[in-house]
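Engineer: How does the following fold in three dimensions:
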Amino acid sequence: MSFALNQILNSQWAMTEEALRLMLSVVERHADIDALEKIRGDRLNNSEKAFIRGGVGVIPVRGPLFKRANLMTEHCGATSYETVLRDFHQMLASDQVRSIVLDIDSPGGEANGCSELADHIFGARGQKPIAAYVGGTGASAAYWIASACDRVYGSDSSIIGSIGVQSALQSEKNQNEIRFVSSQSPNKNRDPSTEDGAREVQAVIDGLAEVFISKVARNRGINRDMVLGKFGQGSVFIGSEAQKRGLIDEVSTLENVISNYGAQKMTTDNITAEFIAANHPAIAEHFIRIGAAGENDRFKAEKTRVERIRTLAEGQVSGEFLQSLVESEVSVQDAAIEILMESKKNPKAPWQAIRKDHDRSLSGLDVPPSQSTGLDVVASEQDAAIELARKLGLTGGTHK
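Structural biologist: Okay, the predicted model is just below:
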């Protein structure tokens, strides 16, 4: 048995029966692995297939799907998950790409690696609009991938669904082979043609299918029972029927999808700090500098406010009252009025002392000392406070 055929027969596949049989027939016709490996090496550097149209990154997902690039992906029209993933992240990082469309025409493929790719796509939602378009077949693993996108489109003749997993195995009975299995591992490599062996294989297949179903439910925003009840339990549906059942969002054409997604502009909801930091680091650094400068200006302004209030309050009010003014974040002009009003409520302070303290603070600002006594001081204190605030540069005019 060739290496390629052995790999197919010992893997689990999320793909249609017809496609699996076709893939088997192709490999059986090419059993010369040495020649195939040489061809594979020559074409390895041409694995990336994505392209950009009008700001839309288009990633082809065609033919049988494999976890890694191999003979089938190089020469038989197949696609590898690693190639799609690499192209997908390049599109996410590119400033030329506003949105991403997966152009799907695939019967499905290897279960191994499909879930990881779909999770990467699902996790990138919100960074850029992501859509899947099924132009021919979007079955099994191909639909698994499509469901991870924000929206799924299909042509009116597209074939969509086939949610499930299968495996093609051969009996290991060989009269010329003697095989020993460790006593601690009686379930290792059971013959699938036996009842116990079939039970082991079925458990693996069912487990993978359960992952498939739960991920499709998450991706489409529905519950598991709805997937089982409406998505066909392995059946496929044509475009409009697939839309009615909720497998796709809209029947359209690839050109319309590319045109619509190319016309989309980035909305403010998409422009988050994380998006700017990841896609426009220079702009992010600029915003950081502006923010730091603004924070420094606010600190300086607050320091000046507190210093001026302390100057006005010196010898006029208690320390507790001063602290309450500072913490209340009132302006210096309002604080001056509050300080004067509080000082006249203090019966222990004689009017002469109030006048002297206030005149002393005003004399440093070239304000003529008050010549009044007694109640005249109280009558003029508010005007003096406003004048003091003006001298401190807190107001542009005089108090009327």
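Engineer: From now on I want contacts and neighbour counts done on CA atoms only, so please keep to that.
Structural biologist: OK.
Engineer: Just list the residues touching Leu85, thanks.
Structural biologist: Contact partners of Leu85, counting by Cα atoms under 8 Å, 6 or more residues apart in numbering, are 117, 120.
Engineer: helix/strand/coil for it?
Structural biologist: helix (DSSP: H, G, I helix; E, B strand; the rest coil).
Engineer: Downstream of the strand ranked longest in the chain, the next helix or strand is which one?
Structural biologist: Counting by DSSP state E, the longest strand found in the chain is strand 130-139. The first helix or strand that comes after strand 130-139 along the chain, using DSSP states H and E, is helix 141-147.
Engineer: buried residues in that next one?
Structural biologist: Residues of helix 141-147 classed as buried under the neighbour-count rule (16 or more other Cα atoms under 10 Å) are 141-147.
Engineer: Now do the longest helix along the chain: which elements does it pack against?
Structural biologist: Longest helix in the chain by number of residues, with DSSP state H as the criterion: helix 281-313. When contacts are defined as 3 or more Cα pairs under 8 Å, 6 or more residues apart in numbering; DSSP states H and E, helix 281-313 packs onto helix 273-279, helix 319-328, helix 332-344.
Engineer: And this one, please, so the two structures can be compared:
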Amino acid sequence: MKYGHILMAVTEERWALREAKLQEIVAFLEAQADGVKFSAEEVQARISNAQAKEVARREGAVAVLPLRGVIANRMNLMGDISGGTSAEAFRHAFQGALRDPEVKAIVLDVDSPGGAVSGSDELSSMIFAARGTKPIVAHVDATAASAAYWIASAADEVVVTPTGAVGSIGVFGIHDDLSGAREKLGVKRTIISAGRFKADGVAGPLDDAALARRQARVEAAYDMFVRAVARNRNVSLSAVRDGFGQGDMVDAAPAVAEGMADRLGTLDETLQRLGASQYRPAPAARRAGVAPRRALRALDLS
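Structural biologist: This is a model prediction of the structure:
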């Protein structure tokens, strides 16, 4: 039943996420709910759980906070099968870096297809409000889609790796009509409820009124998304609605030209501008031109 409950939570959420990623997650959950069992290796191959292992780190006086994988307000429901980032945990990490007197700058290390609407605007607004406290740079390597861009655009500066992309500004929801599947199984479900709209579309078809209400909620989330990006990037609402990819991804160079990002650069270039580097000097014996003795003996060059 665990995956059935997660699947229900997924279908009830509004998503600022690349559609292909959500389809991948839903297909996985449906298979699990139907009794298909995957090994840990198969789960990692299907959903890429490796991203969940990314942790905040320090590079000199720069705090590097990973914003990776699917973003959800709390990842306890989906963390074991999708990896990703808890918006709640990210808020705590960001506030910790903001308060730490030894941290002189903050880098958001972004590579995410987006995530849930829940928690995204709050996190974006918190980062925006922190501008001026210390430099905040969102470095996209290589994807900041949908909710990830909602959040990353709040930084003082958005830098995209030359082969990266940003955008996918949009919101959607899904609803599964399972009535036909139940009928084939000979199952007749009776919903007993109180409250005029309480049981709308519960595993059955949506009528026009129920569909309109859900569409209105998606439109409201999209409007919130557009307003946040317009504020974050200091552009008009029409610039975001009528440009900025219109729901599609925009490659790095065109994104800079359109004002969605500020510059192209690698993560190490970003860190170097802030007085740090992700690379450490090689040990003396291993620097170029100085082969260790063991290697010399193996090559019979000593």
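Engineer: Mind checking the TM-score on these two?
Structural biologist: Put the two chains on top of each other and the TM-score (TM-score structural alignment, normalised by the length of structure 2) is 0.77; 250 aligned residues with a Cα RMSD of 2.2 Å.
Engineer: okay, and the longest helix of structure 1 goes to which residues in structure 2?
Structural biologist: Under TM-score structural alignment, helix 281-313 of structure 1 corresponds to no residues of structure 2.
Engineer: Could you do stretch 118-127 of structure 1 as well?
Structural biologist: Going by TM-score structural alignment: stretch 118-127 of structure 1 matches residues 124-133.
Engineer: What's the match for Ala203 of structure 1 in structure 2?
Structural biologist: Ala203 of structure 1 maps onto Ala216 in structure 2, by TM-score structural alignment.
Engineer: Check Val58 of structure 1 too.
Structural biologist: Per TM-score structural alignment, Val58 of structure 1 is aligned with Val64.
Engineer: so its match sits in a helix?
Structural biologist: No: secondary structure of Val64 of structure 2 (three-state DSSP): strand, not part of a helix.
Engineer: count of neighbours near it?
Structural biologist: Residues near Val64 of structure 2, counting by other Cα atoms under 10 Å, number 25.
Engineer: does the closest residue to it other than its chain neighbours count as helix, strand or coil?
Structural biologist: Nearest residue to Val64 of structure 2, sequence neighbours excluded (Cα to Cα, 6 or more residues apart in numbering): Val107, at 4.8 Å. Under three-state DSSP, Val107 of structure 2 falls in the strand class.
Engineer: still on that earlier bit, who touches the longest strand of structure 1?
Structural biologist: 15-16, 99-108, 146-147, 149-155, 157-163, 236, 253-254, 257.
Engineer: One more pass at 7 Å, please.
Structural biologist: Strand 130-139 of structure 1 is contacted from outside by 15-16, 99-108, 146, 149-155, 158-162, 254, using Cα atoms under 7 Å, 6 or more residues apart in numbering.
Engineer: what about the counterpart of Val171 of structure 2 in structure 1, how many residues close to it?
Structural biologist: The equivalent of Val171 of structure 2 in structure 1 is Val165 (alignment by TM-score structural alignment). Burial measure for Val165 of structure 1: 25 neighbouring residues, criterion other Cα under 10 Å.
Engineer: got it, and Gln32 of structure 2?
Structural biologist: 17.
Engineer: one step back: OK, contacts around the aligned residue in structure 1 for the residue nearest to Val64 of structure 2?
Structural biologist: Here Val107 of structure 2 is matched to Val101 in structure 1, going by TM-score structural alignment. For Val101 of structure 1, the contact set (Cα under 7 Å, 6+ apart) comprises 56-59, 130-133.
Engineer: Perfect, I'm done here.
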